[in-house]
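Peer 1: Predicted coordinates and the sequence they were generated for:
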Amino acid sequence: MPEEKEVTISDIAQFLKISTATISRALRDSYEISVPIKTLIAQTAKQMGYRSNSSASTLRTGKINLLGILVGNMMEKDNYEVLSAIETITTENGYALLVKQSLGSRKKEIENANYLLRKVAGLIMLDTCYTGKSLHLDQFIKRKVPVVFINQQESPSQCSSVSINFKQATFDAVAHLADQGSTHIAAAFSSKSKAVFNACVEGYKDALLYHHLPYNHNLILNSKFGANEGHILAENLLSQPQIPDGIFIPDDITAIHFMRTMIQHGIKVPLDIAIVGLGNNQLSSMIQPKLSSIGFKNSQIGTHAAGILMSSLKNKPEYPEHSLDFQGHELMIRCSSYRL
C-alpha cells in the first residue's frame, strides 16, 4: 500500500489560491496576517491533515525540532531585529520557532512558559519579566531544556546568557560627554533592575575617574523612564542652583522629552547641556537637534544567542555560556552632544 503523501504548505496555498509566504506566516501566528485569514488558513490546514515540518520530523525521528521564545513585545524595533536574526540561524539548523509574547504581564509570561514547556527543545528569553525567581522557568531547567537569556542581567546560573555590557556603555557615553567639555555630568538610571543600575553606576564612576572629574552622588538620578518622566526630570534639574552641563539618560524617549523641556525653558543643547540617550530609537535621528545615543547591534545579539542555543542542543555542555559585551553596542554621536 503506497505511503500517504504529506500535505505541504504549497498544497494549502494552491487550494486557497494564497501565496505560500502568507500561509507560512499565518501558521506561525505572525502579526503580519489578519485574524480572519489566520483562522481560514488554520481551519483549512486542519481539514487537509497538514502537520508542520517540525511535527512531522518529530514523529519520524523522535527529535523535537521546535524552539520557544518568550518575549515582552515582539513589535518593538530592537526585539524584532533580534528575533529576525535568531530565526535566520535556527532555520538554517532545521528548527522552527514558536514565539509567545507577554506584553509586560508576568501572569501571561507564566502561561506562555507553561504552554511551551513540553513542546520545545530549547528556549530563548528576550525582554521578559524575569526578576531572579520563577518557578515556571525551573521546570525547563529540571527537564534539561537549554535556556538562553538575552539582555537580562539577572538569570539562573544553569542558563546561558547574552548581555549588553551596561557598565561599558555608560562609560562610553559619559566619557564622550567629558571629551566634549562637560565637567558637571549627571546620569539618570532606572532602579527596575538592581544589577543594571549598579553596572551603570560603576561605568559612570569609572568615566569620571578616567577624566579626573569629581564624583557627586547627587548627580546620579533615579528615573522610571518614559515621555512624562523626561519632562519631570528636566523640571527637577531646572529647580537646582546649578544644572548639569552634560547628562546620560539610558532611554531615548525619556532623553528626547527631557531635551524638549530644556529647550522650552531656554536651555541651549548642546551648548548649555549635552545629552546622550540609549537605544538609538528612530526618533533620535529625526528630531532637532538630533539625539546622540548608544545603539545596540541587534542582529549580532540575536545571531550570538541563537548560536549559543544551537551549540547547547548539539554538544550539551556541562556549564552554560555567559557572554558579556561582544561588541554589542556603539555610540552614535549626533548634534545633542557634539560641541567640538
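Peer 2: Sure thing, it's come through. Everything numeric in this text was worked out from a predicted model, so none of it was measured.

Peer 1: going forward, measure contacts between C-alpha atoms and count neighbours the same way
Peer 2: OK.

Peer 1: Show me where the stretch 51-200 of the chain has its strands.
Peer 2: Taking DSSP state E, counting those that start in this stretch to define them, one finds strands in the stretch 51-200 of the chain at 66-71, 96-101, 122-126, 147-150, 160-163, 185-189.

Peer 1: Which other helices and strands does the third one contact?
Peer 2: This points to strand 122-126. If contacts are counted by 3 or more CA pairs under 8 Å, 6 or more residues apart in numbering; DSSP states H and E, strand 122-126 sits against strand 66-71, strand 147-150.

Peer 1: let's bring in a second model and compare:
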Amino acid sequence: MRILIADDDPDFRGLASRAMRREFEGAAITEIGDRAGLDAALAAPQGPDLLISDLSLNWIDGFSIFDEVRRAWPGCVAIMFTGTGDEEVAVRAIKAGFDDYVVKSPKQLRRLAAAARAALTRVETRRGLEENRDLLTQELYHRLHNNLQLVVGLIAFTARSIDEPVARRRLDDLGRRVQSLSLLQERLYRGGDFRRVDFPAFLGQLTEDLIALDGRGVATRRTLEPRMLPVDIAVPLALIANELITNALKHAVAGAEPLVIGVAFRSEADGAPVLEVADNGSGQQNSEAGSGLGGRLVQRLAQQIGGVVEVGSKDGGGRICRITVRNLARPG
C-alpha cells in the first residue's frame, strides 16, 4: 500500500499519516508539502494507491494535485481532506473524480481512515467486476467465433450437396457473408477492445481472403488509412465491403490489361469514413449498386449507418463504388 498525503500544514500531514498507518499496517506513506515533493512523488517508479490532498495549499490547489497524480496513475484512489471548502467544493470534488470528501479536523481522522478504507474497497470491487466482465466477454466472443465457423461449414457442406447452380451460388454467397462477420469478430476478440475494431486491418484481410477464394490471381491495390471504428458502424460496413469486393470479382471481366481490384479506406476532412472499391475491368457498369440481392443489401446496410452510396464509371475504364458514412463526423 502506497499513500501520498499532500498538505502544507506539517502538523496535519503528521496526523493524517498516523491515522493511515493505524488503518493500513505497513503502508509506505509519502508526505508532500511543496512542489519539489510532488515532483519527486510523480517521478517515482511505482504509483500510489491512495492520494489524500488538502484543497488550498500555499503553492498549489488540491484539484491540480489530483489532476497531475491521476494523469500519471489513473487508478489512484483520491480523497479531499480539507477545512476550507464548502458544499459546492465537495460537489465539485466528487464531479472531478475524487472518491470522497472529508472535512478536515483532528476529530475527523477516524472518518478519514474509514473513508480511505471504503474507497479502496469500492475500487477493488469494481476492478474485480470489470475483470470478470472482460473474461466473460472474451469467452462469449470465442464461442461466437466458433459458432460462426460452424455455420460457415454447414453452409459449405449444404452447398456441395446441391446440384442446382443458382441455389448453390446463393448458398456460397451466404457463406461468404457469414465468413466476413466471423473475420470481423475475430479482429474484435484479438484486439481486446470489444467496442471498436481496427477496420483497415480487417479490410485488408477480407480482401486477401476473397481474392484467394476467387482463384484467378487477381491483383489488388490497397490504400488503407489507420482508423478504429465503433462496432455498430464496423459491422454493416464490413458486410458492405464483402458485397462490393465480391461483386467486383464476379462481374468485372479483364480486358487488355490484367484485372485489378482497388480497395481504399480513408477519412474525409470532417472525419467521415469512406470506403471505395474499384475495378479496371468491363462488366456491370450501371449507376446503381446493383439490382440483385447484394445491391439491395448494400443499400439497406448503408441506410442503417447513414451512408451515402455513389457508383459510377472509373477513369480509364471499370467501375467504382464509394460509401461515405455521413453520420460519423468524428474519428472513431
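Peer 2: Structure's in. What do you need? Keep in mind that this is a model prediction, so the values were computed, not measured.

Peer 1: Superpose the two chains and report the TM-score.
Peer 2: The TM-score (TM-score structural alignment, normalised by the length of structure 2) is 0.29; 116 aligned residues with a CA RMSD of 3.4 Å.

Peer 1: The strands of the stretch 51-200 of structure 1: which one's closest to residue 45 of structure 1?
Peer 2: Evaluated over the strands of the stretch 51-200 of structure 1, closeness to residue 45 of structure 1 peaks at strand 96-101, with 17.4 Å, by CA to CA.

Peer 1: coming back round to it: a markdown table for the strands of the stretch 51-200 of structure 1, including distance to residue 310 of structure 1 and mean neighbour count?
Peer 2: Listed next are these as a markdown table, based on distance: least, CA to CA, whole Å; neighbours: other CA atoms under 10 Å:
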| stretch | distance to residue 310 of structure 1 | mean neighbour count |
| --- | --- | --- |
| strand 66-71 | 10 | 23 |
| strand 96-101 | 12 | 19 |
| strand 122-126 | 9 | 24 |
| strand 147-150 | 10 | 25 |
| strand 160-163 | 12 | 23 |
| strand 185-189 | 35 | 25 |
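
Peer 1: Tabulate those strands (CSV), appending distance to residue 261 of structure 1.
Peer 2: As requested, these are exported to CSV (distance: least, CA to CA, whole Å):
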stretch, distance to residue 261 of structure 1
strand 66-71, 33
strand 96-101, 34
strand 122-126, 33
strand 147-150, 34
strand 160-163, 32
strand 185-189, 16
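
Peer 1: hang on, the earlier thing: which one of the helices and strands packed on strand 122-126 of structure 1 lies closest to residue 163 of structure 1?
Peer 2: strand 147-150 (5.8 Å).

Peer 1: of all the strands of the stretch 51-200 of structure 1, which lies closest to residue 170 of structure 1?
Peer 2: strand 185-189 (9.0 Å).

Peer 1: Show me what that closest one is packed up against.
Peer 2: helix 166-179, helix 194-210, strand 220-222, strand 246-248.

Peer 1: Just the angle for that strand relative to helix 166-179, thanks.
Peer 2: Comparing the axes of strand 185-189 of structure 1 and helix 166-179 via axes from the mean of the first three to the mean of the last three CA atoms, to 10 degrees yields an angle of 150 degrees.

Peer 1: Show me how far the helix or strand hosting residue 135 of structure 2 is from its chain's centre.
Peer 2: Under the criterion of DSSP states H and E, residue 135 of structure 2 resides in helix 109-160. Centre-to-centre, helix 109-160 of structure 2 and its host chain are 15 Å apart (CA atoms, centre = their mean, to the nearest Å).

Peer 1: just checking, next helix/strand downstream of it?
Peer 2: helix 165-191.

Peer 1: Tell me how far that following helix lies from the chain's centre.
Peer 2: Worked out by CA atoms, centre = their mean, helix 165-191 of structure 2 lies 23 Å from the chain centre.

Peer 1: That helix relative to helix 109-160, how many degrees between them?
Peer 2: Using the same axes, to 10 degrees: helix 165-191 of structure 2 against helix 109-160 is 160 degrees.

Peer 1: Next secondary structure after helix 165-191 of structure 2?
Peer 2: Criterion used, DSSP H and E; the element after helix 165-191 of structure 2 is strand 196-198.

Peer 1: That following strand - contacts with which helices or strands?
Peer 2: Looks like strand 196-198 of structure 2 contacts helix 165-191, strand 228-230, helix 231-251 (3+ CA pairs under 8 Å, 6+ apart).

Peer 1: Could I get those in CSV, plus columns for distance to residue 205 of structure 2 and mean neighbour count?
Peer 2: Compiled in CSV, those are given as follows (distance: least, CA to CA, whole Å; neighbours: other CA under 10 Å):
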stretch, distance to residue 205 of structure 2, mean neighbour count
helix 165-191, 8, 18
strand 228-230, 15, 17
helix 231-251, 11, 21
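
Peer 1: quick one: which of the strands of the stretch 51-200 of structure 1 is nearest residue 88 of structure 1?
Peer 2: strand 96-101 (10.2 Å).

Peer 1: between the closest one and strand 122-126, how big is the angle?
Peer 2: 40 degrees.

Peer 1: which SS class is the residue nearest to residue 262 of structure 1 when sequence neighbours are not counted?
Peer 2: What sits nearest to residue 262 of structure 1 in space, not counting adjacent residues and going by CA to CA, 6 or more residues apart in numbering, is residue 234, at 6.2 Å. What DSSP: H, G, I helix; E, B strand; the rest coil gives for residue 234 of structure 1 is helix.

Peer 1: what about residue 234 of structure 1, neighbour count?
Peer 2: 21 (other CA atoms under 10 Å).

Peer 1: Please tell me how far it sits from residue 38 of structure 1.
Peer 2: 46 Å (CA to CA, to the nearest Å).

Peer 1: hmm, who's touching stretch 35-42 of structure 2?
Peer 2: If you take CA atoms under 8 Å, 6 or more residues apart in numbering as the criterion, stretch 35-42 of structure 2 is touched by 4, 30, 31, 32, 59, 69, 72.

Peer 1: Roughly how far does the last one sit from residue 38 of structure 2?
Peer 2: Pointing back at residue 72 of structure 2 there. Taken as CA to CA, the span from residue 72 of structure 2 to residue 38 of structure 2 is 12 Å.
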